[in-house]
Structures are given as structure tokens and as C-alpha cells.
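> pasted the sequence and its predicted model underneath.
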Amino acid sequence: MSLTLTPEYEASYKSFSTYPQNLLNTHAFFPAALRAYKIHLDAAEDTLFVQNENAVDVPIADLDENGNYIRKKNIFSDQKLREYIGDTVEEDVQTHELIRGSYASRPDPKCRFIYFWAKNTQAPLKITRKMLTRIMTYHQVTPQFFEFLFLFGQRSNAHDLRYSGFREKTSLDFPSPGQALPALGRSGKHFQLCYNLKRPESLTPPGTPFRDQEWSIRPAAIFHHFDVETGGTMWIVIKRDLGLKEDIQELTGPDGRIKDRSFATPGQSFRSSLAVHSLLAHWATTNWRWYIQYLEDTVDKETQAAVHGSRELVSNRKNFSPMDLQHVQWWEERAVEAKLILGGISNVLQAIIDYYASLLSHRNFSLSTTCRPDIESLAAQMRDAIADCKMQRDRAELLTQIASQRKTLILQHLQSQATEKMENLSLMTQKEAIAMRIITVVTLIYLPGTFVSTFFSTDVVTYQGDRNSESSSSNLGTSFSTTAMYRWLQVALPLTFCTLGISWIVYKYATMKTVTRLSKHWENISLPR
């Protein structure tokens, strides 16, 4: 069954590959902004999307006014996506002119959930660019959603995961040309919200001790469209896995509360949409208590020896290294990151509260009277979540202070260890200096005598005294000359004393010169400038 669509919408859908520059409501954005989104999309295509349709997996679920599933399928190709949304067009291959069929053959369901997911945060989403731009164009999704979509598919350790935000686009007055599509169940009066949330998730099995666990921060990007006249609701949820899909299906499934899965009237649809927001807020604020405790236990483990360990010279004393500082620095940065993310979550939840509060005062929001209690209830739940975020943020703030202080303590221990090594080296040097002085003194004492003895043993000085005289004696081939001995003493002793005296004078002169130089140096330092 072909549906009547506006020419503007058909032209927009036909050029879906140029998204977001093909949107109907392009006047709401500067051309430069749309062009920038397109450039970023081109640059991120290889890492953001799978390139082969064999890897595509896009779960879509449609609900009727009673909350029953009309259709619930996983889409594995662009052709299957076209069949799902009702695109039966056949075009001429060369001219791209319409031969037969319609761009839409079935109206929108009362509520639709579309899930984009990947193996992990750094893996590409299980959807091709062609399929994504087709979905975005078919539902006229605001390009602001790209700001949160680009957080996925990053192969490196991206700092963009710390980014949080909230965007809205409200069209409750007169719809833009081509946006009113009664055949699809779209009045053109709607609002669109997009934001992202994050929470830590444990990568280890349940029951693992905190110190042995591994955690990772997982982002989720949310898009929500609500038609205020028809009650049509559409959600796009992007996450690393399908955990949120299971939570939402539990909320809107047969076992869920009736008011959370009723779409018969715009008011009921609105209440059901608020329940999903509340679920997402609950999802984003869980696990933070345990993640902060994990960080606290890990920091305690890394720094326990610095706080409680003995610093006496015992065999089991821990000697710290620069690597210990690096470990504590890494965990401190994780705590700072947690504090930043918790602040971002609080800001997003507060932005949701403020936006729905502003709807109550909007002159064209027809549900302000009937749905005021529901908005107030949502605001109360959001404030509770914000209060929990604030408490966990305070814990993270305290942890960063503790980690910083213990990092300083480890640095002091490193300096103390360096001082001990310098003291040991100084003691060894002092002992070596004493030994060298002893050797020097002994050398100064013996050097003159050795020199004189060497000189007297040459042919320059020869003593040939009388063998029968008193000054010489001979016994078994041994001769001794008293005269030679006197002459040796007369020369060696004065020369020894002179050598020692000159050495002492030189030593005292060098010492005085050093003291004078140091005195002048300290005087220059102490002079006022």
C-alpha cells in the first residue's frame, strides 16, 4: 500500500546519502554546521561503520498502542531495512527516476526502538553508513545526535569518552514544509532529544574480590523523538552491547507495568517515554559505588607500604621506585576521570529536568495539564539520581586527594632513599680520603729519604774509608761507613722536614683560599636585591 508523502519529504529521503544536508528542517542549523557534520562523518566512516553487510546486525522493535510488539526483528542488510520501513521503490539505474512503488508503504508504529551496537567501544557499529543515513533521513533525526555517535568506533584510547552533553530541538509551533506527514502518523509538531550517559561495568565474573577486578567505562548515546499530537515515539539507543536493549524490553514487555507500555493516547505515550528516561537515569547511576570502592581498594593496595611500612633499615623494608609513582598517578587519573564523568551525568540529568519543566510553560504543549504530575515525578527521580552522583563524586574527589598525598609520601620516600645512598657514598668516600691522606703522609716522609738513598748509591758519592779505622768495619764481607750514615742523616732529615713543611703550607693556603671563596659566595647570595 502506497502512502501519500509530501514532495519535500520524498526529495529528502531520495537523497539520504547526503545526510544531514538533506534534512527538511535545515534552516534550524547553519550550512557550515551541516557541512562540518558531513565532513566528520566522511572522516569517521572507516572506523565508525562496518564495511561489509555480512557484519550488519540492527535490532528494531515496534509496539502498538497497547504495548504489544507488532514486529521485532534483527536487520542484516540494507534491502531488509527497506522492506522493514516499507520502502518499495524501484528506480531506473541510470536516471534514478521512480519506476514504481513508494518510499513508504506503512505508517509509523506508536513506538519504535532501534539499537545500534558493537562488539566493544572501539569496534565499528554493526551497521553500514548507507543504512544509518537511510534511518536518520527516514525519521528526520537531528544531526546533533552525531556529537554522541562519534564517540563510538574509536580505535585508540580516546579522551572523547569523557565528553557528555544534552541537545534538544523543539518544533511545537508550525511545522516546517514537508514535515507534516499524516499518512505516516506524523503531525510535524514534535520535539527531539539526544544525550549520552556512561557507567562503569565490571569485566570480571561476579564474586571476584575488588582488588582483582577489571572495570571499564561504557558510554550510551540516546536519541528520542516524540510527536505531541499523534503520540508517536521513536528511540535510537547506541551502546557497546545489547544490555540496555534487554532492560528496555523488560520495561516495555508483557511483564512491565501497563503505564510504562501504553501508547493509546498522546498522554499515555508521553508517560511511557518518561519511564524510559527514568530507566536510563537509573542505568547511568548504578555501579558507580562499586567502581569507586574498587579504585579506593586499589589505591590502598598500591600505597599501603608507603603509609604503614617501616622505614628502618631492615631486610623486609620496601624500596620504592619511580614505577610506584607511575602506578599511583594512573589510579589518580582514573579517579579524576570518574569525578568528571559523574559531573557530566549530573549535568545531563539536570538538563532533562529543565527541558521537561520548560515544556510545561510552552504555550503549544497541549499535554502540560494532564502530564504535569508525571513530569514532576520524573524530576524527583532524576534529583535522587543526581544526589547519588554527587555523593559518588565526593568520594572520587576525596580519593584524588588521598592519592595525591600518598604520591607525595612516596616521593619523599624516594628522596629519603636517595639521601641514604648519598650518605653511604659519602661515608665510603670519607674512608677512602682518610686512607689517601695516610698514604700521602707516609709518602712525604719516605720520599726524601728514598731520594737521598738513591742518590748516595750512585757513583757520585763514594766512601772508601780505612778498614782498620774506627769509622769503618768489616765482618764477613759486610762494610759500614759511619761517615756515610752521618752524611745521609744530614741531608735526608732536613729535606724530609722541608718537604713536610712545604706540604703543610700549601695545604693551609688551599684551605684558606676555599674558605674565602665560599664566604664571598654566601655574601653575594645574602645581599638584598
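Looks like it arrived, so ask away. Residues are numbered from 1 along each chain as shown.

> drop to CA atoms for contacts and neighbour counts, all remaining ones
Noted.

> so which elements touch the host helix or strand of A357?
According to DSSP states H and E, A357 maps onto helix 322-360. Contacts defined by 3 or more CA pairs under 8 Å, 6 or more residues apart in numbering; DSSP states H and E place helix 322-360 against strand 166-171, strand 190-202, helix 288-308, helix 372-456.

> ok, structure two:
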Amino acid sequence: MAPTYHLDDLRSLEKKINEKAHDLFKEKPGRAGLQVTRIFKQKTGNRDIRESERTVFIKDLDVCDVSAVKALQHDNQDDTQIYTIRQDRSWTTLNISRDLFEGFVNTHNVMPPFWKHMFTFGRKIQENEFQFPHFARRSTSSWQWLKEGSNEQRGEAGHQTEYAYMLRRVEINGRARSEDDNPWSIRQTAVYSKFSNSARPFIAKDDQAQALQPRVYEQAKCTFLLVAPSENAEAQFAQCLSQSTGCNGTPLTPWNIHRILVADSLSGWMDYMAYLEKRLKEQSDHVVLATVGDDKVNLSPLTDFIINFDDRQQLKIIEDQVLDLQVILPGILDAVTQLQKEFSGFASHSLCFEEKEREELYEIAQEFKEYVREAGMLIDRSKALNDMAISTARLLSDLLSYEEAVSLKKLSYETQMESKSMGHLAEKSTKDAAAVKILTVITLIYLPFAIVSSFFSTQFVTIKEDGHLHLATNVWLLAVIAIPLTAITIGSWWTWVYLTEVKPTQDPLQPGIVTLQRQHSFKSIMSSKKKHKPNDLESGLGLARSPMFPPAFHAGSPTSTWSSQATTVKSEKSG
């Protein structure tokens, strides 16, 4: 036989396992991390061949260590073994230790792609719908030839087929306390199945042709691993097992196990989509039935409808739930389609199964065709729900835009009225300014007369008895005192204006930074005239003054800003 090479990237897979193992596995004290249901045939001692065997099962047998897994794997008595890993709550760890799970994987030689299905479990804060893998299948065959022995022992063949897929389902969570709470939760189940069978080829008695011809399989064994199955599926398993006991009972075959899991996965989606449709219609009716405008005003606020951004947020949540359906349902359809193809292939394999098994497989394959149609119908309805959500969101957005237009119209009207008021105030201010101007002109007209009259009313000018004016000899004191006082007043005003002028100064430590400084007090004038000691290597570097605002604040400012002390801005030369 030609050698085969392992094409799985086990190194990257091991690294990912080590990263996620902490949030994926956690053994519960006092509880078995793994349970198994064994199904096998038992002799009855009846002479009738048809009634010589009956189906027996052992349900929920605890498996606590790897040695028990190995013992069950080498037990050839069992026809089917269903291992179960449970999970107390969604989005939390599985109730199994990492050592026990890896022991199961190594013992049963589980295909590495099944780890991708396991990574969808564990602790998380939100669901990543794009993390769920597709249907995985792997088939291996082997032949072992013996050099010694009889013709019946000279050759033996083995064939194994592995399946791994995810099934998503919706269930009532029982946590809804109000109408706004979502009563549904989306959960998942990982399914691993290995169908192992062995056969011995028929060898001609004359030992001449040495031609091998296929023969009916003598032994077949199926192993299942169900991760977080639903309570409904486990109840159906228990019911089928109870009905399989007895000589005339129908055994729980591997094909029925797949059928129960798929039927349970598809059962709740119709009701869940009806719930989403109801919520969408509530939002749509709320918007469509609103009264917009009246007969008097064409563009007016809504009279009986109050809408805000919370309604848009609620609609966005529904939109996300509908979009999730378009990712989940195609994955379910892919798994159901692949299983239907496998069962149809098994049903047509007349050399591997008895007539009764082929009939059962054919019936199950036909039932899976109905599951494929149902999954396709659910996908079409999810697309219709998505279109409904988009149209409702568009209508709601238009309504919000309408309200914004109404608010802008009101604001424009109020701005117009305010502009008119400002115009009246400006007109009044202009009239007041004209009155003040007139008063100023009148004051300027009478000012020379007031000055002259004030001068003649002083003691420097007297009128003698003969009616002549007489000036005092010290009249020069008026000019000596008034002229210097006027000069001092004008000089003080000019000095104040000059010293309080904003002057740009450049920081020597930061050549690209210019400081606008305003001196407005005697203290600032005196402090600016202090001499600074020169910086050299012996005296050390001088401490640089830190600006009142961080440079990053002024770097992004389009205009310069000055304060009572100093403000740093970027100079035009450095820019």
C-alpha cells in the first residue's frame, strides 16, 4: 500500500488548543466529564434464529479516566457507543477536563478537523457566527495480509468513515421578564461519528484464480461523540432505546441517531422566525400608522407618534438577528445535504448491508430530502425577513430625517424672528447713536463758551469799578500748571498702550515656537527687565519655562491664543 502523509497542520492546531484550553475545558467536582450509552446484542437462547438476539443498552455510564475509554474502545461486544459531553450553560466551559478529552481523541484516533468544531464552545462574551466550520468527512481503508493460516484467515480488510458537523438550534431560554427581553437563545451541538467495519474477502476454493470478491461485512461498530446535546434530543434517544428492547424491538441504528439530531435542530427555527417577523411588524406598523402633518401645514411635526434613537437601536438588534440566520441556516443545510448524500450512497451499496438495513437507510435518505427542502425554505424566509428589516429601517430613517427637517424649519423660523428682533435693536441703537452724536456736537459747540466763562470766573480776572478788566500778576500759574498736567496725562496714556501691546518673542530652547506676551502690571514690567544668567557647562543648563498649555493643544489650533501670562504658538517661519 502506498504511504500516506498527514496533511493537517498539527503544529498550528496544538498552539491554538493551548490558547483556548483554559476557556474550553473545566471538570466539575463530583461529576463525570464523559458519559457513554452502550448498545449491543445479547443472545436469548431461543432456537428461532430471528428471535435468538435482542437489543440491550446501558445508558449514561460514567467514564472518569482514559483507561475506561480504552477499555470501551477495545470491547467488540458493543454495536454503538454514544459518548456525551455536557455543558451547564451556554457560553461557558464544557464539563470535562482537557486530559480526558485528549485521551478520548487519541484513543479513538479522531480526525484533527474536529477540533475546529470544539473551538466554537467555551467561555465568550459574544457569538462569532463566522467561526463555525463546515461539514467534515474523512474515510480510510486498510488491508492486512497474513502469510500463514487458512484461506479464511489470509486476508482482512477494515474501513472507517468519520463525520464531524455542527448543528445550531433555537430554544426558549426562560429568562424573559418583560416584552423587550428576547425569550429565544441560539445554541449549538457538535457531532462526531465514526463508522468502523471489517470484512474478510472470499477466496475461491480451487485456489486457482486467487481473485478477491467483496463479502458482506462481518462486524460493524459505530462511535458517536455528542457535545452539548439538547434535552429534547436526549429524551428522544431514551424513548427509542426503551422501544428497542425485546426480540421484536427496533434497534437505535446510527442512521436514526443522525436523524434525531437533525430533526431536533430544525424544529425551532420556524417559531423563532415568526417571533422576529412579529417584532418587525410591530416596528413597521408603529411607523406606517403614524399621522404625519395636517391640513393646515404640509410639513409639520408628527401629531401622535414619538420616535427617538432607541427605536432605531431596537431595530438594529432585530436586523442583526435576521442577518445571523443567513449565516446559520446555510451551515445547517450543508450538514443535512452531506448526510443525505452519504445515506443515499449507503442505501445503494447492496453488498454491505442486509435487505432490512437497506430499506431503513432508503427511508431515512428520503426523510433527509425533506429536511433539505425545509432548510432551503428557512433560508428563503430569512432572506424575506432581511428585506423586511431593510425596508422598515429605511422607513424609520426617513421618518427621523423628516423630524430633523421639521426641527430645522422651526429653527430657521426662530432664527428669522431673532434676526428681525436684532434688526429692530440695531435700528434703535442707530437712533440712539445719532442722538448721542447730536449731543456731542452740541457739547462741542458750547465747550469754548464754557471754557471762556470758566476762565473769566476765576480770581485771575477781575472787573474794576470803572468797568475795565484786570488780570492778576500771577496769571502765568494757570499755564504753568495746566500744560505739564496735560502732557503727563497724554504720556501716561501712551505708555500704558505701548507696554500692554502684544509682542511676539521666540523661545531660544524651541526655535519653532513663538510666545505672545502681554505685560499689564507693574510687576510684569519689572520682572521682564530682570537679567538672566547665561547658560554654560559649569553653571548647568537653565530651566526652560513650560507654557501654560501643552504644545499639542496649540499645534492643532487654527488660530493663536493669548492669555494673561504667555501663550505658545507655532511661528510662520518654522511652518
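Here it is on my side, so go on. The structure presented is a predicted model; accordingly, all values stated were derived computationally and were not measured.

> that older thread, need the winner for burial among the helices and strands packed on helix 322-360 of structure 1.
Mean neighbour count (mean count of other CA atoms under 10 Å) peaks for strand 190-202 among those, with a mean of 22.

> average offset between that one and structure 2?
In the superposition with structure 2, the aligned residues lie an average of 1.2 Å away from strand 190-202 of structure 1, counting by mean CA distance after the TM-score superposition for structure 1.

> is I114 of structure 1 in contact with I60, as I believe?
Yes - between I114 of structure 1 and I60 a contact is recorded at 4.6 Å, counting by CA atoms under 8 Å.

> can you give me the buried ones in the helix holding A357 of structure 1?
Neighbour counts over helix 322-360 of structure 1 (16 or more other CA atoms under 10 Å) mark 324-325, 328-329, 331-332, 334-353, 356-357, 359-360 as buried.

> gap between it and the chain center?
11 Å (CA atoms, centre = their mean, to the nearest Å).

> next one: stretch 19-34 of structure 2
That offset, for stretch 19-34 of structure 2, works out to 26 Å (CA atoms, centre = their mean).

> who touches that stretch?
62-64, 83-86, 92-98, 100, 119, 121-123 (CA atoms under 8 Å, 6 or more residues apart in numbering).

> next step: the residues you listed restricted to helices.
Members of those lying in helices (criterion: DSSP state H): 98, 100.

> the residue nearest the centre of structure 1 and A306 of structure 1, how far apart?
In structure 1, the residue lying closest to the centroid (CA atoms, centre = their mean) is H159, at 5.3 Å. Using CA to CA, to the nearest Å, one gets 31 Å for the distance from H159 of structure 1 to A306 of structure 1.

> related to what we said a few turns ago, tell me the angle of the helix holding A357 of structure 1 relative to strand 190-202?
150 degrees (axes from the mean of the first three to the mean of the last three CA atoms, to 10 degrees).

> so helix 322-360 of structure 1 versus strand 166-171, what angle?
20 degrees.

> please tell me which residues of structure 1 stretch 399-414 of structure 2 aligns onto.
Aligning stretch 399-414 of structure 2 against structure 1 (TM-score structural alignment) gives residues 413-428.

> contacts for the matching stretch next, please.
306, 319-322.

> out of those residues, which comes closest to V491 of structure 1?
Within the contacts of stretch 413-428 of structure 1, the smallest distance to V491 of structure 1 is 60.7 Å, found for N319 (CA to CA).

> so I386 of structure 1 touches G344, yeah?
No - judged on CA under 8 Å, I386 of structure 1 makes no contact with G344 at a distance of 10.3 Å.

> what's I352 of structure 1 aligned with over in structure 2?
So, by TM-score structural alignment, I352 of structure 1 is matched to L339.

> measure the closest residue to that match other than its chain neighbours to E427 of structure 2 for me?
Once flanking residues are discounted, L339 of structure 2 sits nearest to F368: 7.8 Å by CA to CA, 6 or more residues apart in numbering. To E427 of structure 2, F368 of structure 2 is 87 Å away according to CA to CA.

> equivalent analysis for V372 of structure 2, please.
82 Å.
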